[in-house]
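[1] A predicted structure for the sequence below; I have some questions about it.
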Amino acid sequence: MTTSSSDVIDQAGAAAEPLPSGTLGGEQKRSIEQITLLLFIVVPFLALLAAVPLAWGWGVSWLDLGLLVFFYFLGCHGITIGFHRHFTHGSFKARRPLRIALAIAGSMAVEGPLVRWVADHRRHHKFSDHEGDPHSPWRYGETIPALLKGLFWAHVGWMFDEEQTPQDKYAPDLLKDPTMRRISRQFVLWTTVSLLTPPLIGGLVTWSWWGAFTAFFWGSLVRVALLHHVTWSINSICHAVGKQPFKSRDRSGNVWWLAILSCGESWHNLHHADPTSARHGVERWQLDSSARIIRWFEQLGWAYDVRWPSRSRIDARRNTDGGGSRRRRTPAEAA
């Protein structure tokens, strides 16, 4: 039987011995990590702002765009299928080679070490849009100024918070796995691989330094910036706007225009109504590339015990008020 994220959290308190730290810097982010985090946010974002004028006549090729798209969706699915649906929520079990590949692919998205990412997200689900949620846009209240401040916090500000999620409490299963712990600690290595592989390919294909530079600009910097902001939009936008056809104890909503770029994650309301579901876009027209790839993994025998939502399970979670309310439900109401 697949272990859910809540089961993992509950079992953590019974741990008999302290668990090793899973990430660089442990529970506290030191000054060097804060500076590194700032650089990884600001530099790719500046590259994204410069992308349009640079592309206007001479700074982009089909190779550059191909590298951007390939590495974008490699990292995106590494996050959505690996870090999120597999490692955080146990939506399916994976054979060891696939499990390792998903951990590496997710690390190449440059969104932080595996153990820290999972711990933060499990904590988010435990307290979603309530006190204790690390990145709720409703943190400061419901007035327009408070919401604007909260959206910035949920989108990017929370990552600079010195208070860190206890990894031994929220991700003990990963800390006990030596391979996953090692991959998490090798975050800088996988970041380097992620950023240098596109220019290496670009330089070899074009046999020029200019080809390497434009491949680095588009396939590394712009790609990372775009993926970062799409992922952060799930934390901010999808908890502030969007339809709510399903019952959840928070303000998670479905934002259709982010579905393709988020690899299906923006069908966020169903995810919070049924966190262990392997598919988030449950209606026929709702594109969810992550669920499709999980299905392929299952057919190949690489994934098993997949938690596909049944029609009765989906219908049982539907809202009776039409999904138009943005009122935050209490945990008692959601039960």
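    Thanks, I have it.
[2] use CA for all of it now, contacts and neighbours both
    OK.
[3] E163 - how many residues pack around it?
    12 (other Cα atoms under 10 Å).
[4] And what about the nearest residue to it once chain neighbours are set aside, helix, strand or coil?
    Of all residues not flanking E163 in the chain, Q28 sits nearest, at 7.0 Å (Cα to Cα, 6 or more residues apart in numbering). With DSSP: H, G, I helix; E, B strand; the rest coil as the basis, Q28 sits in coil.
[5] Name all residues that make contact with Q28.
    162-164 (Cα atoms under 8 Å, 6 or more residues apart in numbering).
[6] what does A291 give?
    Each residue near A291 by Cα under 8 Å, 6+ apart is listed here: 81, 264, 278-280.
[7] try this one next to it:
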Amino acid sequence: MSAIDQAETGSGERATLGGEVQSLREQVALSLFIAVPFLAFLAAIPVAWGGWLGWSDVAITFVMYALTLHGVTVGYHRLFTHKSFKPNRAVKIVLAVLGSMAIEGPVIRWVADHRKHHKYSDRDGDPHSPWRYGSSLAGLTKGFLWAHIGWLFDPEQTPIDKYAPDLVKDRDLVRISRMFWMWAGASIFLPPLAGFLLTWSWQGALTAFFWGTVVRIGLIHHVTWSINSICHTVGEQPYRSRDRSGNVWWLAIPSGGESWHNLHHADPTSARHGVRRFQLDTSARVIWVLEKLGWVKDVRWPTPERLEMKSAA
């Protein structure tokens, strides 16, 4: 247990909401955050058809999705997991908070899981490989469901002191992880508040809650989980990696460029995943803008020489 954990809360588990055994409370909360948005997906088309979708709902949902998505892709993933660039303190804190608002777990827990995934990618020890049960149709079907959602309920959690010791030493990230449920609450209630303020009606607040909170959370969750399941089952592999990671072009826009997954596993610290022509990577563009503003530095951009070295051709 780190000194910061002890000083802040007296318990590493309370500091990061990430003990080595998943609690019943966490499993119940997780079930609700999966089931409710999924039901909203089923209801989305008839709700929209019934006139319960306005321009304010579209705007709120788009803004909240973009902010929280890039909080995960730029913050949780490329910064905190892989150290693809060095931010100033304000950028670090904002990205950690926005990533938390995607409601995919506290930043330290998320990073520990993802680092373990890279260490054992598609081998024994990988928390969410779709090849876990073999390559037969039945085994791959079971493995696909495990990689997409089943692994989230695994009682055995990744030890954060082993896989994220650097983050446990960061006072800002420990505090943000400890306050995860506050950020989750903000993510839930900001859309209906914005909907009410934009329309001055409770109906505007209700529809903004449906689209900007429930549907948006469900969409960002399933897009993120699809990188684990779909992008490790199918896709092109133009670069050499030790696993089955592939590029899935139709997920590029909703995933912020994360679905150019083959290069990521071939060169995990690269700040850009979509490196070829027309490979849209909005997360890399966000990092580029932050660099131009002078708010981040030492960005690990891919070079032609490194890409050639990683090429499978």
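    Cool, the structure landed. As the structure is a prediction and not an experimental result, all values here were calculated from the model.
[8] rewinding a little: the residue nearest to E163 of the first structure corresponds to which position in the second structure?
    Using TM-score structural alignment as the criterion, Q28 of the first structure maps onto V21 of the second structure.
[9] Now do the contacts for S100 of the second structure.
    S100 of the second structure touches 68, 71-72, 106-107, 177, 180, 183-184, counting by Cα under 8 Å, 6+ apart.
[10] Then W218 of the first structure?
    51, 60, 64-65, 67-68.
[11] W146 of the second structure pairs with which position in the first structure?
    Looks like W146 of the second structure aligns to W153 there (TM-score structural alignment).
[12] Highest neighbour count among the contacts of A291 of the first structure?
    Neighbour tally across those (other Cα under 10 Å): the maximum, 30 neighbours, falls on H280.
[13] any idea how far that one is from L270 of the first structure?
    Note on H280 of the first structure: its distance to L270 of the first structure, by Cα to Cα, to the nearest Å, is 6 Å.
[14] try C238 of the first structure
    Separation of C238 of the first structure from L270 of the first structure (Cα to Cα): 12 Å.
[15] E104 of the second structure: what's it in contact with?
    By Cα under 8 Å, 6+ apart, the neighbours of E104 of the second structure are 110, 221.
[16] Which residue ranges of the stretch 101-250 of the second structure form strands?
    Assigned by DSSP state E, counting those that start in this stretch, the stretch 101-250 of the second structure shows no strands.
[17] quick one: the helices in it?
    Taking DSSP state H, counting those that start in this stretch as the criterion, the stretch 101-250 of the second structure carries its helices at 107-119, 137-148, 160-163, 165-168, 171-178, 180-199, 202-208, 216-229.
[18] mind giving me JSON lines with those helices and columns for distance to R300 of the second structure and mean neighbour count?
    Output for the helices of the stretch 101-250 of the second structure, formatted as JSON lines (distance: least, Cα to Cα, whole Å; neighbours: other Cα atoms under 10 Å):
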{"stretch": "helix 107-119", "distance to R300 of the second structure": "18", "mean neighbour count": "21"}
{"stretch": "helix 137-148", "distance to R300 of the second structure": "29", "mean neighbour count": "18"}
{"stretch": "helix 160-163", "distance to R300 of the second structure": "22", "mean neighbour count": "18"}
{"stretch": "helix 165-168", "distance to R300 of the second structure": "19", "mean neighbour count": "18"}
{"stretch": "helix 171-178", "distance to R300 of the second structure": "22", "mean neighbour count": "20"}
{"stretch": "helix 180-199", "distance to R300 of the second structure": "29", "mean neighbour count": "19"}
{"stretch": "helix 202-208", "distance to R300 of the second structure": "38", "mean neighbour count": "21"}
{"stretch": "helix 216-229", "distance to R300 of the second structure": "22", "mean neighbour count": "22"}
